[in-house]
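Peer 1: Just to be clear, the model below is a prediction. Sequence and coordinates:
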Amino acid sequence: MANILLEAPVFSVEAAFHAAEFGVDRLELCSDFTEGGTTPSLGMFQTLKSQIDIPIFVMIRPRGGNFVYTAREIEVMVRDIKIFLSEGADGFVFGVQKTNGEVDLEKCSRLLNMAGDKSCTFHRAFDNTPNLEKSLEDIISLGFHRILTSGGHNTVSEGMANLLQLIEKAQDRIIIMPGGGSKPEHVHSLFQKVPLQEIHASCKKIITTTEVYRNESLQISANPKTQVDIDPEIIKQFKTAFNRV
């Protein structure tokens, strides 16, 4: 049995509670599923932190879109880290790029300094950089603890070759955490070739909302009839895969 950590991104308080209940080892707490995650509300974090006992890493991303941030946006990110840090966040997830796509060392360093000794993940902005090997070395030099990546492609399946190379190059200098369309069958493919420590998987299922009335001529939300929740069966499949490698 391999000692592999399963992290799941969660976008609502109910999904977060379900993830903890069903056996996820760590939460990446976010808002806005359609944008791939933005900074969650403090109230949601406080509620979860007071009632569940697995680590909660907080997404620090002031908006959707790209990862090139203005000085004002960085100030917001710094303040968010300070606030969540004071409330007991176990770690943070963020990433900043320059306009040319490279890792913004100066701005990332400022955010890391605010996070102190808390574990920090450079998220999939990494996959948008022009040279993954250079970005790997830059992120290691900054002092991040891990990189969340699909190997520069949309999914882990497509980026598998790059993922294997990145894990080999990283050695024990930083954790390479595969994420982006991760499936239980990827565990065997990865673990048989490289030392896999952590994997990031949404383990999601789409549920229908319980409301009875809806004004069908009114469009307020992009997906008013559905919500993203956690599927216990997928978590079980990941845990089974961990036991087999």
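Peer 2: Great, that's in hand.
Peer 1: From now on I want contacts and neighbour counts done on CA atoms only, so please keep to that.
Peer 2: Will do.
Peer 1: Nearest spatial neighbour of Gly95, chain-adjacent residues omitted?
Peer 2: Sequence neighbours aside, Phe122 is the residue nearest to Gly95 in space, at 5.1 Å (criterion: Cα to Cα, 6 or more residues apart in numbering).
Peer 1: if I look at that neighbour, how far off is His145?
Peer 2: 8 Å (Cα to Cα, to the nearest Å).
Peer 1: higher neighbour count, those two?
Peer 2: For Phe122 versus His145, neighbours defined as other Cα atoms under 10 Å are more numerous around Phe122 (23 against 17).
Peer 1: The more buried one reaches Ile140, doesn't it?
Peer 2: No - with contact defined as Cα atoms under 8 Å, Phe122 does not reach Ile140; the gap is 10.0 Å.
Peer 1: so what sits against both of those two?
Peer 2: Residues touching both Phe122 and Ile140 (Cα atoms under 8 Å, 6 or more residues apart in numbering): there are none.
Peer 1: Would you map the helices across the chain?
Peer 2: With helices called from DSSP state H, the chain shows them at 13-22, 42-51, 71-86, 105-115, 132-142, 160-170, 184-191, 232-244.
Peer 1: and those as TSV, adding distance to Leu218 and mean neighbour count?
Peer 2: Below are these laid out as TSV (distance: least, Cα to Cα, whole Å; neighbours: other Cα atoms under 10 Å):
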stretch	distance to Leu218	mean neighbour count
helix 13-22	26	19
helix 42-51	27	14
helix 71-86	32	16
helix 105-115	40	17
helix 132-142	44	17
helix 160-170	43	18
helix 184-191	39	16
helix 232-244	33	17
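Peer 1: okay, the ones you listed in TSV with distance to Ile206 next?
Peer 2: Below are the helices of the chain laid out as TSV (distance: least, Cα to Cα, whole Å):
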stretch	distance to Ile206
helix 13-22	11
helix 42-51	20
helix 71-86	29
helix 105-115	33
helix 132-142	33
helix 160-170	26
helix 184-191	19
helix 232-244	13
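Peer 1: Between those, which one is closest to Gln97.
Peer 2: Smallest distance to Gln97 across the helices of the chain (Cα to Cα): 8.3 Å, for helix 105-115.
Peer 1: Quick one: list the elements packing against that closest one.
Peer 2: helix 71-86, helix 132-142 (3 or more Cα pairs under 8 Å, 6 or more residues apart in numbering; DSSP states H and E).
Peer 1: Would you format those as JSON lines with distance to Ile52 included?
Peer 2: Below are the helices and strands packed on helix 105-115 laid out as JSON lines (distance: least, Cα to Cα, whole Å):
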{"stretch": "helix 71-86", "distance to Ile52": "16"}
{"stretch": "helix 132-142", "distance to Ile52": "31"}
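Peer 1: next up, a second structure to put side by side with the first:
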Amino acid sequence: MRTEICASSLRSAINAAEAGADRIELCSELLLGGVTPSYGMIREVVRKIDIPVYVLIRPRSGNFTYTAEELEIMRNDIRMCAELGCKGVVSGVLKKDHTIDSVATAGLMEAAGEMDFTFHRGFDWTPDQKDAATRLVNIGCKRVLSSGGMPSAHEGIDRLIFLDRIFMDTLTIMPGGGINERNIGAFKKAGFREIHFSASVMHRSDEAKPAISFMPQSLPDDQTFYFSDKEKIKRMVNLVK
């Protein structure tokens, strides 16, 4: 089983490579669902690790329905990733009713050229996932990241298995969302070919507490951040070899 680590920092990316992961999905602001990382981060990650780098192309948090201007930003970011030597991008577009926007998504795939293209977890908002997967196959998409429309992939495993059996020859169904050491074995047993997880741990800074916080009350404070832990990744990779 191939392992993809969702890495939201250079440290996380290096840990993934050193721990034996097959590739990374690079993003920023994972607590907001992930957005496109900076040029500088992408460049440094590609330079410093020797496993394939896929980059999340998402211009903002919130929904997955974009304006023409936002789509142009996304296409430009995709071209930047190609120039920097990335192996793939992770993106996608939904219509206002949360069905797949085939035209806009195909435009992003065209911008990706020879890079791999994964449709991200916006897929989990679609009202009919079999129909959504069919639409992706029809535009040539080869992989989708999904939790089966549930809060976690373990909760959605039955639907993921259903989709994997139907689209086995045309679309890789890659489980992601809440994958951990306790449940990762179930996905290997079910026969999935790829899996996505972050193996995150929380780190608390020992710096002085700031006078004010810029974080919403629903999120951890300014002294807390997360990174993908090397030893945790190693253990999870070994569980699915």
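Peer 2: Thanks, I have it. Bear in mind the structure is a predicted one, so any value in this text is a computation, not a measurement.
Peer 1: So which of the helices of structure 1 is nearest Pro224 of structure 1?
Peer 2: Between the helices of structure 1, helix 13-22 lies closest to Pro224 of structure 1; by Cα to Cα that is 16.6 Å.
Peer 1: what stretch of structure 2 lies opposite that closest one in the alignment?
Peer 2: Counting by TM-score structural alignment, helix 13-22 of structure 1 pairs with residues 10-19 of structure 2.
Peer 1: same deal with stretch 173-181 of structure 1?
Peer 2: So stretch 173-181 of structure 1 is aligned with residues 170-178, judged by TM-score structural alignment.
Peer 1: Same question for stretch 97-108 of structure 1.
Peer 2: Under TM-score structural alignment, the match for stretch 97-108 of structure 1 is residues 94-105.
Peer 1: residues in contact with the matching stretch?
Peer 2: 64-65, 71, 91-93, 122-123, 125-128, 132, 135-136, 139.
Peer 1: now do the same end-to-end measure for that stretch.
Peer 2: 8 Å.
Peer 1: how distant is it from the center of its chain?
Peer 2: Taking Cα atoms, centre = their mean, to the nearest Å, one finds stretch 94-105 of structure 2 lying 18 Å from the centre of the chain it belongs to.
Peer 1: what's the closest of the helices of structure 1 to Tyr213 of structure 1?
Peer 2: helix 13-22 (21.5 Å).
Peer 1: Which elements pack onto that closest one?
Peer 2: Going by 3+ Cα pairs under 8 Å, 6+ apart, helix 13-22 of structure 1 lies up against strand 5-10, strand 26-29, helix 42-51, strand 226-230, helix 232-244.
Peer 1: Could you rerun that using 10 Å?
Peer 2: strand 5-10, strand 26-29, helix 42-51, strand 204-208, strand 226-230, helix 232-244 (3 or more Cα pairs under 10 Å, 6 or more residues apart in numbering; DSSP states H and E).
Peer 1: for those, which one sits closest to Glu87 of structure 1?
Peer 2: That would be, of the helices and strands packed on helix 13-22 of structure 1 and by Cα to Cα, helix 42-51, which comes in at 7.1 Å.
Peer 1: In structure 2, what range does the closest one match?
Peer 2: Helix 42-51 of structure 1 maps onto residues 39-48 of structure 2, going by TM-score structural alignment.
Peer 1: what's the spacing between the closest residue to Arg43 of structure 2 other than its chain neighbours and Glu25 of structure 2?
Peer 2: Closest residue to Arg43 of structure 2 apart from its sequence neighbours, by Cα to Cα, 6+ apart: Leu84 at 6.2 Å. Counting by Cα to Cα, the gap between Leu84 of structure 2 and Glu25 of structure 2 amounts to 15 Å.
Peer 1: Which of those two has more residues huddled nearby?
Peer 2: Glu25 (21 against 16).
Peer 1: So that one is in contact with Leu56, correct?
Peer 2: Yes - using Cα atoms under 10 Å, Glu25 of structure 2 is in contact with Leu56, at 6.6 Å.
Peer 1: Quick check: the equivalent of Asp80 of structure 1 over in structure 2 vs Thr134 of structure 2, distance?
Peer 2: Under the alignment (TM-score structural alignment), Asp80 of structure 1 pairs with Asp77 of structure 2. For Asp77 of structure 2, the distance to Thr134 of structure 2 equals 27 Å [Cα to Cα].
Peer 1: Repeat that for Pro52 of structure 2.
Peer 2: Counting by Cα to Cα, the gap from Pro52 of structure 2 to Thr134 of structure 2 is 27 Å.
Peer 1: now Leu30 of structure 2
Peer 2: From Leu30 of structure 2 to Thr134 of structure 2 the distance is 28 Å (Cα to Cα).
Peer 1: For the residue lying closest to Arg235 of structure 2 once chain neighbours are set aside, list the residues it contacts.
Peer 2: Distance criterion Cα to Cα, 6+ apart; nearest residue to Arg235 of structure 2, sequence neighbours excluded, is Glu181 at 7.6 Å. Residues near Glu181 of structure 2 by Cα atoms under 10 Å, 6 or more residues apart in numbering: 199, 232-233, 235-237, 239.
Peer 1: which of those residues does structure 1 keep?
Peer 2: Contacts conserved in structure 1 for those, counting by both residues aligned by TM-score structural alignment, their matches' Cα atoms under 10 Å: 199, 232-233, 235-237, 239.
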